[in-house]
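Engineer: Sequence below, structure please.
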Amino acid sequence: MDNPLRLEVIVASVRPERFAPVVADWFLRTVRTSPEFDTGVIDLSETPLPVDLTDNPAVEAYRARLAAADAFVAITSEYNHGYPASLKTAFDTAKREWRAKPIGFVSYGGLSGGLRAVEQLRQVVAEIHMVSIRETVSFHQAKKRFDSAGDTQDGAAIDAADRLISQLAWWARTLRTARAVDPYPG
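Structural biologist: The predicted model follows:
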């Protein structure tokens, strides 16, 4: 593709013993087979965003990266029926950089597979003028869904990932064109 869509995959969990890298690596291997995307990773455990939302050079670099993106996917766990605080800080640290851009979710957790966190996140991203992709990839009892090589045989998740990637590409292309022709008024 001559002008690939810039996708930033945000890894939300910052816990020392987190399972996030397994899920994120699987998704990255999957999405990187799509020629429509040029894909980067924003790992919040390696992105120093101050919880008091003050500015510093790292925050400015983070915002510039968001501004250059056409689409996002958040890889999120579920903690106590909600999403990680690090992800809320990541959303609140920027403002206009998120607007009129699509976001998809890949969640994981216990019995709910992180879906309660995703439902809460849909409210947050609507408030910051993002388009939430309907299709969600969810891993219930996630540690049982991956083998030692980080691969999964979870057919529902594999199918959902394919649909999410297709829908994300459509929205990203459409919204990139719309922003260029008629800047978002938000």
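
Engineer: okay, CA-based contacts and neighbour counts for the rest of this
Structural biologist: Fine.

Engineer: Where do the strands of the protein begin and end?
Structural biologist: Using DSSP state E, the strands of the chain run over residues 5-11, 37-43, 71-77, 102-109, 131-140.

Engineer: closest one to residue 62 among those?
Structural biologist: When those are compared for distance to residue 62 using Cα to Cα, the nearest one is strand 37-43, at 8.7 Å.

Engineer: Report the buried residues of the lengthiest helix in the chain.
Structural biologist: Longest helix in the chain, counting residues (DSSP state H): helix 155-181. Using 16 or more other Cα atoms under 10 Å as the burial criterion, the residues of helix 155-181 that qualify are 157-158, 160-169, 171-173, 175-176.

Engineer: I'd like the structure of this one too, to check against the first:
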Amino acid sequence: MANNLRLALVIGSTREGRFGPTVANWFAPIARLHADFDLDVIDVATLELPDVHPGWGTEPTPGLATLRARVEAADAYVVLTPEYNHSYPAHLKHFIDLHHSEWRAKPVGFVSYGGQAGGLRAVEHLRQIFAELHCVTVRDVVSFHSAWDHFGEGGRADDPAGAAGAAKVLLDQLAWWGRTLHEGRAARPYGN
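Structural biologist: As a prediction, the model looks like this:
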């Protein structure tokens, strides 16, 4: 559809043996079927990120310039994060920090997973980060508590209707905010 919003799904886990791809492989088809979105999957584990921020006023590497263009092109984001030691992964924070104005005046939603807390403590920390970047975070989150117990063979969710229902709520909220903020940025550039 010509008027679709661009949704970037950011997979934030990078550890060997990570569970993130299982959750992403469940979520991505649901997002692709949503009438409002065209999906771009950005897997932090597959990126060659610079060790340090290139600094304001210096040119990024060609790879980082391409990545920044993808982040800039998105109208909305879903950050898929595990919870490590009551917070988010360091590589995800590094990825976020390599971008600045690309995030501004856009909505962010979360899909989280982990042990008893289901990644929700990581999400609460990320909300603070994205507020500083002038993003709107949507209220509803898709969260998998003891995630490895909720996915069967082939990465199928054990409660497909409930999980898909939560994903639809998240995507509907992102679509509303994404369209509203897209139109707002087109009518009047977002200030500093």
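
Engineer: Can you give me the TM-score here?
Structural biologist: Taking TM-score structural alignment, normalised by the length of structure 1 as the basis, the two superposed chains have a TM-score of 0.97; 186 aligned residues with a Cα RMSD of 1.1 Å.

Engineer: can you redo the strands of structure 1 as JSON lines with distance to residue 17 of structure 1?
Structural biologist: Below are the strands of structure 1 laid out as JSON lines (distance: least, Cα to Cα, whole Å):
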{"stretch": "strand 5-11", "distance to residue 17 of structure 1": "14"}
{"stretch": "strand 37-43", "distance to residue 17 of structure 1": "14"}
{"stretch": "strand 71-77", "distance to residue 17 of structure 1": "12"}
{"stretch": "strand 102-109", "distance to residue 17 of structure 1": "14"}
{"stretch": "strand 131-140", "distance to residue 17 of structure 1": "18"}
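
Engineer: And residue 132 of structure 2, how close does it get to residue 126 of structure 2?
Structural biologist: With the distance defined as Cα to Cα, to the nearest Å, residue 132 of structure 2 ends up 10 Å from residue 126 of structure 2.

Engineer: So which of these two has more stuff around it?
Structural biologist: residue 126 (22 against 12; other Cα atoms under 10 Å).

Engineer: The alignment partner in structure 1 of the more buried one - nearest residue in space that isn't next to it in sequence?
Structural biologist: In structure 1, residue 126 of structure 2 lines up with residue 121, judged by TM-score structural alignment. Here the nearest residue to residue 121 of structure 1 in space, its sequence neighbours aside, is residue 83; by Cα to Cα, 6 or more residues apart in numbering that works out to 7.4 Å.

Engineer: Looks like that neighbour contacts residue 89 (just checking).
Structural biologist: No. Applying Cα atoms under 8 Å, one finds residue 83 of structure 1 not in contact with residue 89, separated by 11.1 Å.

Engineer: more crowded one of those two?
Structural biologist: When neighbours are counted by other Cα under 10 Å, residue 83 of structure 1 and residue 89 differ, and residue 83 comes out ahead with 23 against 16.

Engineer: aligned partner of the more buried one in structure 2?
Structural biologist: Taking TM-score structural alignment, the alignment pairs residue 83 of structure 1 with residue 88 from structure 2.

Engineer: That match is in contact with residue 122, isn't it?
Structural biologist: Yes. Residue 88 of structure 2 is within contact range of residue 122, at 4.6 Å (criterion: Cα under 8 Å).

Engineer: which residues are common contacts for these two?
Structural biologist: 81-82 (Cα atoms under 8 Å, 6 or more residues apart in numbering).

Engineer: quick one on the thing from earlier: looking at the strands of structure 1, spot the one closest to residue 50 of structure 1.
Structural biologist: The closest of the strands of structure 1 to residue 50 of structure 1 is strand 37-43. By Cα to Cα, the value is 14.6 Å.

Engineer: and the closest one, what other elements does it pack with?
Structural biologist: The criterion is 3 or more Cα pairs under 8 Å, 6 or more residues apart in numbering; DSSP states H and E, and the helices and strands that strand 37-43 of structure 1 contacts are strand 5-11, helix 20-31.
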